[in-house]
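# Predicted coordinates and the sequence they were generated for:
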Amino acid sequence: MGIIIDKLSKNYGNQKALDAVSFSIKNGEVVGLLGPNGAGKSTLMKSITGAILPDSGEIKIDEFSVLNQPIETKKRIGFLPENNPLYFEMYVREYLKFVADIRNEKKERIEEVIQKVGLTPESHKKIGQLSKGYKQRVGLAQAILSNPEILILDEPTNGLDPNQILEIREVIREIGKSKTVILSTHIMQEVEALCSRVILLNKGKIVSDSPIEEFKGQYKSLEDAFRQLTN
């Protein structure tokens, strides 16, 4: 079934972060979640993962309720937050074993994900010794370790150099062949390269939700669409 979101709202004091947001994502879609800073993107992603609770509305993952059946929904989701929280004093394999134990995953899976995200050359090091690009790979590795049906990535290439961006983008493209992916990014080329659909948020509301080709076809460029729809 994928993801179904119905009239989701969240306030922080007087600020309305999400305002009756509704949409659905089918299994196997790669969706770009766009919007200016403060549009509600991170609040939406954290609500889907169950990290924060909305004030009203419903979120379902494969017909399981995020609010009422959180364990079942979290089993189906892998999440890479924007700030990629990691334990810098742990070795790469040590950290992934820690995540595997939490997720009840077999140890053999650790070597699979290390290879999949291209961590093999640096897998003997402490996380704190890694470049930012390799730290992002560790974050991706923990997100896909349990082989989740749904992968939620919040600014996965933020702060990386052009080579690192291309490398991480290729990893995401490969993962997206078999997973449902929600990708939040400010990089329009990333959306064009990876996504089949765009959901654009502004001030807590959806201002556009359409296939990438249709979205591009209505405007001179994705940047032009972003500017016109969020001004």
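Nice, thanks for sending it over. Residues are numbered from 1 along each chain as shown.

# hey, let's count contacts and neighbours off CA atoms from now on
OK.

# and the residue nearest to Lys203 when sequence neighbours are not counted, what is it in contact with?
Leaving out its chain neighbours, the residue that sits closest to Lys203 by C-alpha to C-alpha, 6 or more residues apart in numbering is Ala39, at 4.7 Å. Counting by C-alpha atoms under 8 Å, 6 or more residues apart in numbering, Ala39 touches Ala17, Leu201, Asn202, Lys203, Gly204, Lys205.

# In JSON lines, list the residues you listed along with neighbour count, secondary structure and distance to Met1.
Below are those laid out as JSON lines (neighbours: other C-alpha atoms under 10 Å; DSSP: H, G, I helix; E, B strand; the rest coil; distance: C-alpha to C-alpha, whole Å):
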{"residue": "Ala17", "neighbour count": "23", "secondary structure": "strand", "distance to Met1": "26"}
{"residue": "Leu201", "neighbour count": "26", "secondary structure": "strand", "distance to Met1": "23"}
{"residue": "Asn202", "neighbour count": "23", "secondary structure": "strand", "distance to Met1": "26"}
{"residue": "Lys203", "neighbour count": "19", "secondary structure": "coil", "distance to Met1": "28"}
{"residue": "Gly204", "neighbour count": "25", "secondary structure": "coil", "distance to Met1": "25"}
{"residue": "Lys205", "neighbour count": "20", "secondary structure": "strand", "distance to Met1": "23"}
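
# Below is an additional structure, to be compared with the one above:
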Amino acid sequence: MEPLSQQPAQPAAPPPGPVGRTGGEPPEVTGKETGKEAGQEAAKGAGEVLIRAEGLSRLYGPVRALDGVSFELRRGEVLGLLGPNGAGKTTTLEILSGNLAPTTGGVWIDGVDLLERPLEAKARLGYLPDQPPLYRELTVDEFLHFCARLHRVPRGRRREAVAQAKERCGLAGVGRRLIGNLSKGYRQRVGIAQAIVHNPRVVILDEPTVGLDPLQMREIRQLIRELAAEHTVLLSTHILPEVQAVCSRVQIIHRGRLVVDEDIEGLARRMRSGSLILGLRRDPGREALLAVPGVEGAEPLGEGPAGWRWRLHFDPERDPAEELARRAVEQGWGLRELTPERLSLEEVFVELTQQEGGQEGAGPVPEGAGEGRA
């Protein structure tokens, strides 16, 4: 047997690349399409689907943490994923980002199958987990250059890519500071910068404002709105005002199931309570108010310095406000107030999740199963 030291050296295996590519360096992400890809990109419309999830389920033993979730996210949308703790939000994001395999179902990122071609699919998205993956002993510049290399941004474009990410995230003045010496708000900005340094088409943010003070939350929300101009954004949160502030579409997930998928206008319709407050100088009486088309109930709130006040209940499909105003003028009621009552987003959220609370088959994720704060 030939001595080991005299055996011919074997060539090193090339680093892995995506399907259809063999040998050499892994593909670099330029952030800009060229040639044939540029023509394809120009032909795509504003309504193209950038994330498609079909029948996503995740089991931990007998516990179904995610149960048949399907949806699409289109170009230019900011989608807010809402749900109580343990509902399945983080599980969903970990599957969409390729960090967790679904038990059943599939995910496509910009048309690329995440399960079949993971490297190619992940190159098209940026991900900020609930705990930002930061190296506190590095400066902001060092860390972002490191992330640009991980995302395979070409060497000649890294400096520009890092500068653009810093500018967009408000980090231009702190590039040489250690990450460990930054405030939590700035560390969160660094986490978002690493998610966009390679200019992905899709950005996924898990609880991007958790633990921040009100001023920091406002700054991060403004940053998300700015990102939406060039990226499709999916964020999870349990902070309800955040959804109204930055999102164009809302999904509510509860006990592993998707219970609401609507745009903000649709959510606003859900927030209509079917009641209004009517203030008059002269009391017309209950019968006169019930005679107005659409009014189904009249509740007196009493007489005050400004006159009489009533709470009127009506069919949301037959809003009586215009007719009430007309009759108040014609019959001399002296209209002083006509204010629609609205449910808060919190009330809508509680109502929907309570309606779904008794469904079988879904359940909370057991501790240690990987759900985290979902």
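Noted; the coordinates are in hand. All of these numbers come straight from a predicted model, not from anything done at the bench.

# So after superposing, what's the score?
Once the chains are laid over each other, their TM-score by TM-score structural alignment, normalised by the length of the first structure reads 0.97; 231 aligned residues with a C-alpha RMSD of 1.0 Å.

# secondary structure class for the corresponding residue of the second structure for the residue nearest to Lys203 of the first structure?
In the second structure, the residue paired with Ala39 of the first structure according to TM-score structural alignment is Ala87. When classified by DSSP: H, G, I helix; E, B strand; the rest coil, Ala87 of the second structure comes out as coil.

# Let me know the distance separating Ala87 of the second structure from Glu54 of the second structure.
Remark: distance between Ala87 of the second structure and Glu54 of the second structure (C-alpha to C-alpha, to the nearest Å) = 18 Å.

# Cys147 of the second structure now?
Distance from Cys147 of the second structure to Glu54 of the second structure, by C-alpha to C-alpha: 30 Å.

# Looking at the two, which has the bigger crowd around it?
Cys147 (20 against 15; other C-alpha atoms under 10 Å).

# Quick check: the aligned residue for that one in the first structure?
Using TM-score structural alignment, the partner of Cys147 of the second structure in the first structure is Val99.

# Repeat that for Ala245 of the second structure.
Mapped onto the first structure by TM-score structural alignment, Ala245 of the second structure lines up with Ala193.

# try Asn99 of the second structure
The alignment partner of Asn99 of the second structure in the first structure, by TM-score structural alignment, is Ala51.

# would its match count as being in a strand?
No - counting by three-state DSSP, Ala51 of the first structure falls outside a strand, being coil.

# burial measure for it, as a count.
Using other C-alpha under 10 Å, Ala51 of the first structure has 12 other residues around it.

# Could you tell me how far it is located from Leu67 of the first structure?
For Ala51 of the first structure, the distance to Leu67 of the first structure (C-alpha to C-alpha) stands at 11 Å.

# show me where the first structure has helices.
If DSSP state H is used as the criterion, the helices of the first structure fall at 41-49, 70-75, 92-103, 108-116, 132-144, 162-175, 188-194, 212-217, 222-230.

# In the second structure, which residue range corresponds to the last one?
The reference is to helix 222-230 of the first structure. Aligned by TM-score structural alignment, helix 222-230 of the first structure corresponds to residues 345-353 of the second structure.

# how much does that stretch stray from the first structure?
Aligned to the first structure and superposed, stretch 345-353 of the second structure gives a mean residue distance of 0.9 Å (mean C-alpha distance after the TM-score superposition for the first structure).

# Please apply the same query to stretch 140-149 of the second structure.
With mean C-alpha distance after the TM-score superposition for the first structure, stretch 140-149 of the second structure departs from the first structure by a mean of 0.5 Å once superposed.

# ok, back up a step: looking at the helices of the first structure, which is nearest to Ile59 of the first structure?
Among the helices of the first structure, helix 41-49 comes nearest to Ile59 of the first structure, with 6.6 Å by C-alpha to C-alpha.

# Remind me what that closest one packs against, helices and strands.
In terms of contacts (3 or more C-alpha pairs under 8 Å, 6 or more residues apart in numbering; DSSP states H and E), helix 41-49 of the first structure is packed against strand 15-25, strand 150-154.

# Pull up the aligned stretch in the second structure for the first one.
Read it as strand 15-25 of the first structure. Going by TM-score structural alignment: strand 15-25 of the first structure matches residues 63-73.

# average distance between that stretch and the first structure?
On superposition with the first structure, the mean distance recorded for stretch 63-73 of the second structure (mean C-alpha distance after the TM-score superposition for the first structure) is 0.9 Å.

# Ile253 of the second structure versus the residue positioned nearest the centre of the second structure, what's the distance?
Geometric centre of the second structure, nearest residue: Leu235, 2.4 Å, by C-alpha atoms, centre = their mean. Per C-alpha to C-alpha, Leu235 of the second structure is found 13 Å from Ile253 of the second structure.

# got it, and Gln164 of the second structure?
As judged by C-alpha to C-alpha, Gln164 of the second structure and Ile253 of the second structure stand 35 Å apart.
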